[in-house]
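# structure for the following, please:
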Amino acid sequence: MSEPIEEPSAASRGTQTLMRGLDLVEALRDTPLRVAELARMLGLSRTTTHRLAAALVERGYVAQGEKGQLTLGPMLLQLGFTAHRRIDIVRVARARMEALSADSGLCVFLGRREGDHSLHLDRAAGRQRLEVSTRPGDRRPVAQTGIGKALLFDEDAAGLARLYHAVRPGTEDAAVEAWVADMRTNARRGHVIHDSIGNDGIRSVAAPIRDVTGGIVAAIGIATAAQYLTQDKVTAIGPQVAATAQAISRDLGYDDAGQSVPAA
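Model prediction:
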């Protein structure tokens, strides 16, 4: 004798309805669709799809567009804006900073841009006895540090030239053009290698962090004495820094599938 088939509970039916509703919203992420198109995409009947869509339209998660097309609604925009405003980038980045520091043994820094300066937000100490003196709250000209240069990956050529002149006034045009070209190379590579100006012998590797808008909101980098960060070590750790920045970017909602780099 076969066992009786158990009817799904109200809770499981509710969960199924919720998941279908979320599937519908996600299907509208890239382009507006009609109910019939959504039904085919989701493998649901038109009646079920219409019922789900009507409920989502009523709550503002989906909107009715032209010619019967459905699109994402204003409630999602409100929720997204609120979530974006409340993001604490230091909190989001901290665990990945500590992991990079533990793996590399080097001090890891986090910073953001403030006008023509970079502001250091946080640091994860490495295992080396020699410490870079930069502390959270320190501000430097944005073109003068590795983190600052990573924050400039989306800057146009005129903006880069202006910021470089602020650090090195009177530099000849040919040298400025070479620096701008070098910055474009850094952007295509995904990280910047920077030797500090002056005689302190500090070398850093940094990469930009993007948020859900695709814009650069911060940068992460490692820094130590150049003697400890030789070219072979830079070759190994550069992609690691870039991968950490990309991971933090994904944590902030950035979709790197369509990542682009400014043209040279």
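
# C-alpha from now on. contacts and neighbour counts both.
Will do.

# next up, the contacts around Ala157.
Shown in contact with Ala157 (C-alpha atoms under 8 Å, 6 or more residues apart in numbering): Val180.

# can we see that at 10 Å?
176-177, 179-181, 183-184, 262-264 (C-alpha atoms under 10 Å, 6 or more residues apart in numbering).

# and which of the residues you listed is nearest Gly198?
Nearest to Gly198 out of the contacts of Ala157 is Trp179 (C-alpha to C-alpha; 17.1 Å).

# any idea whether the closest one is helix, strand or coil?
What DSSP: H, G, I helix; E, B strand; the rest coil gives for Trp179 is helix.

# how much space between it and Arg162?
12 Å (C-alpha to C-alpha, to the nearest Å).

# now swap in Ile216 and tell me
19 Å.

# neighbour-wise, which of those two wins?
Neighbour tally, Ile216 and Arg162, criterion other C-alpha atoms under 10 Å: the higher count belongs to Ile216, 19 against 15.

# show me where the stretch 51-200 of the chain has strands.
Counting by DSSP state E, counting those that start in this stretch, the stretch 51-200 of the chain has strands at residues 62-64, 70-72, 107-114, 117-124, 139-141, 192-195.

# those: which one's closest to Gly21?
strand 62-64 (10.2 Å).

# and that closest one, what does it pack against?
Applying 3 or more C-alpha pairs under 10 Å, 6 or more residues apart in numbering; DSSP states H and E, one finds that strand 62-64 contacts helix 46-59, strand 70-72, helix 74-86.

# one more pass at 8 Å, please.
helix 46-59, strand 70-72 (3 or more C-alpha pairs under 8 Å, 6 or more residues apart in numbering; DSSP states H and E).

# which other helices and strands does the shortest one contact?
Based on contacts counted as 3+ C-alpha pairs under 8 Å, 6+ apart, the elements that strand 70-72 packs against are strand 62-64.

# what's the strand it packs on in contact with?
25, 53, 56-57, 70-74.

# report the two of those residues separated the most.
The most widely separated members of the contacts of strand 62-64 are Ala53 and Pro74, with 14.4 Å between them, by C-alpha to C-alpha.

# just want to know which of these two has more residues nearby.
Using other C-alpha under 10 Å, the more surrounded residue of Ala53 and Pro74 is Ala53, with 22 against 15.

# ends of stretch 155-173, what's the gap?
18 Å.

# as TSV, the strands of the stretch 51-200 of the chain with mean neighbour count and distance to Thr48 would be great.
Output for the strands of the stretch 51-200 of the chain, formatted as TSV (neighbours: other C-alpha atoms under 10 Å; distance: least, C-alpha to C-alpha, whole Å):
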stretch	mean neighbour count	distance to Thr48
strand 62-64	21	15
strand 70-72	23	15
strand 107-114	24	47
strand 117-124	21	49
strand 139-141	19	57
strand 192-195	23	52
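
# the structure of the following sequence is requested for comparison with the preceding one:
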Amino acid sequence: MSAEGGRPAQGEPVIDRAFAILGAFDGTRRVLSISEISRITSIPKATTWRIIGQLTRWGALEKTEDGHYVIGVRMWELASLAPRGQGIRDIALPHLEDLYAATGHHVILAIRDGGEAVMVDRLSSPQAPEVAYRVGGRMPLRGTAVGRVLLAHCPLAEANEILAQGPVQEPGGMLLGEAEMRQVLAHVKQTGFSVVRRTAPSQTVSVAAGIRDGSGKVVAALSVITPEGAAAPQALWPAVGTAARTISRSLGYKPASAPGYVAELRS
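Next up, the predicted model:
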């Protein structure tokens, strides 16, 4: 096919190009022109225009008054049907609100999607410190408190693949190699909590715990994020742990069903 449009070349189905166009949008690129989308995706401009037209008619994209494009409400409607995100959020929300009322600080809920965590909800006060991630945004598993909880409890083969990706930059600046990260994750499994200190965009401490479903599998993680020095992490453990256990019971979890393989993570 020519670069001016028409049918895509073999090996590049239209659906792949449509996904690439939707994937051009992220937290830093919320409003894009056709030319920008074409450049980001390397899809010819005429083809980009044609596919954007189809996506706009369906509601996946919306056109702004100045001719740019944003993600459409139809995408939010579909995302709200995802049981791993919205379903858990609906069950967890009353308990997140209780935790927020008890602490007065950021409370976040996240799930794992492959090698990243996705924030599905966040409760914050106007006085809360600035945090790095937004609702719907992706977070690194190895560098966030909720991410480490999710990584510590993901299937061992997947954990090994993620841990083999090289050293990770600690939020505080220190590099952690694979052996050090395995020790961190083993400690998370042993204590039930993950604590991460961050210096940017503000100095914060995050305390996270896992949420289990009826089979005992950790399916989500929640955390409280406080300004550095506002409270000792150990002082937050009872509230964070109680919220996580209560949500887990609402998902059908019974403590006897919990798996444990700390030794596997250490090996």
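
# translate Glu180 of structure 2 into the numbering of structure 1.
Matched by TM-score structural alignment, Glu180 of structure 2 corresponds to Ala178 in structure 1.

# pretty sure Gly216 of structure 2 is in a helix, no?
No - counting by three-state DSSP, Gly216 of structure 2 falls outside a helix, being coil.

# residues touching Gly126 of structure 1, list them.
Here Gly126 of structure 1 is in contact with 101-102, 104-108 (C-alpha under 8 Å, 6+ apart).

# can I assume Val164 of structure 2 is in contact with Glu180?
I think there's a mix-up here, since residue 164 of structure 2 is Ala and not Val. No - no contact is recorded between Ala164 of structure 2 and Glu180 when judged using C-alpha atoms under 8 Å, the distance being 11.9 Å.

# trace Arg51 of structure 1 over to structure 2, please.
Arg51 of structure 1 maps onto nothing in structure 2, by TM-score structural alignment.

# mind checking how far Arg51 of structure 1 is from Leu18 of structure 1?
Arg51 of structure 1 is 12 Å from Leu18 of structure 1, where distance means C-alpha to C-alpha.

# how much space separates Leu151 of structure 2 from Gly115 of structure 2?
Noted for Leu151 of structure 2: a distance of 8 Å to Gly115 of structure 2, by C-alpha to C-alpha.

# and these two? which has more neighbours close in?
Ranked by neighbour count (other C-alpha under 10 Å), Leu151 of structure 2 and Gly115 place Leu151 first, with 28 against 18.

# so which of the helices and strands packed on strand 62-64 of structure 1 is the most packed in?
Compared across these, strand 70-72 shows the largest average neighbour count, a mean of 23 (mean count of other C-alpha atoms under 10 Å).

# so which bit of structure 2 is it matched to?
Against structure 2, strand 70-72 of structure 1 falls on no residues (TM-score structural alignment).

# wait, what's in contact with the residue nearest the centre of structure 2?
For structure 2, the residue nearest the mean C-alpha position is Val118 (1.4 Å; C-alpha atoms, centre = their mean). Listed by C-alpha under 8 Å, 6+ apart, the contact set of Val118 of structure 2 reads 110-112, 135-139.

# ok, now Tyr254 of structure 1?
Tyr254 of structure 1 touches 210-214, counting by C-alpha under 8 Å, 6+ apart.

# now the helices for the stretch 151-267 of structure 2?
Applying DSSP state H, counting those that start in this stretch to the stretch 151-267 of structure 2 gives helices spanning 156-163, 178-191, 233-250, 262-266.

# list the buried residues for the last one?
Using 16 or more other C-alpha atoms under 10 Å as the test for burial, helix 262-266 of structure 2 gives 262, 265.

# ok, now the first one?
Judged by neighbour count (16+ other C-alpha under 10 Å), helix 156-163 of structure 2 contains these buried residues: 159, 162-163.

# out of these, who's nearest Leu22 of structure 2?
Nearest to Leu22 of structure 2 among the buried residues of helix 156-163 of structure 2, with distances taken as C-alpha to C-alpha, is Ile162, at 25.8 Å.

# which neighbours do Leu151 and Gly115 of structure 2 share?
What both Leu151 of structure 2 and Gly115 touch, as defined by C-alpha under 8 Å, 6+ apart, is the set Leu141.

# one step back: just among the contacts of Tyr254 of structure 1, which is most surrounded?
Going by other C-alpha under 10 Å, Arg210 tops the contacts of Tyr254 of structure 1 with 24 neighbours.

# give me the distance between it and Gly115 of structure 1.
Following C-alpha to C-alpha, the distance that separates Arg210 of structure 1 from Gly115 of structure 1 is 17 Å.

# likewise for Val57 of structure 1?
Relative to Gly115 of structure 1, Val57 of structure 1 is positioned 41 Å away (criterion: C-alpha to C-alpha).

# now Arg85 of structure 1
Distance from Arg85 of structure 1 to Gly115 of structure 1, by C-alpha to C-alpha: 19 Å.

# same question for Val90 of structure 1.
19 Å.

# more crowded one of these two?
Between Val90 of structure 1 and Gly115, Val90 has the larger neighbour count (other C-alpha under 10 Å), namely 15 against 9.

# which residues touch that one?
Per C-alpha under 8 Å, 6+ apart, neighbours of Val90 of structure 1: 110, 121-122.

# and these, which is closest to Asp232 of structure 1?
Leu110 (23.7 Å).

# quick one: the helices in the stretch 1-150 of structure 2, in order.
Under DSSP H, counting those that start in this stretch, the stretch 1-150 of structure 2 gives helices at 14-23, 34-41, 45-58, 73-79, 88-103, 145-152.

# could you dump those helices to JSON lines with distance to Ala232 of structure 2?
Formatted as JSON lines, the helices of the stretch 1-150 of structure 2 follow (distance: least, C-alpha to C-alpha, whole Å):
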{"stretch": "helix 14-23", "distance to Ala232 of structure 2": "40"}
{"stretch": "helix 34-41", "distance to Ala232 of structure 2": "44"}
{"stretch": "helix 45-58", "distance to Ala232 of structure 2": "49"}
{"stretch": "helix 73-79", "distance to Ala232 of structure 2": "36"}
{"stretch": "helix 88-103", "distance to Ala232 of structure 2": "12"}
{"stretch": "helix 145-152", "distance to Ala232 of structure 2": "15"}
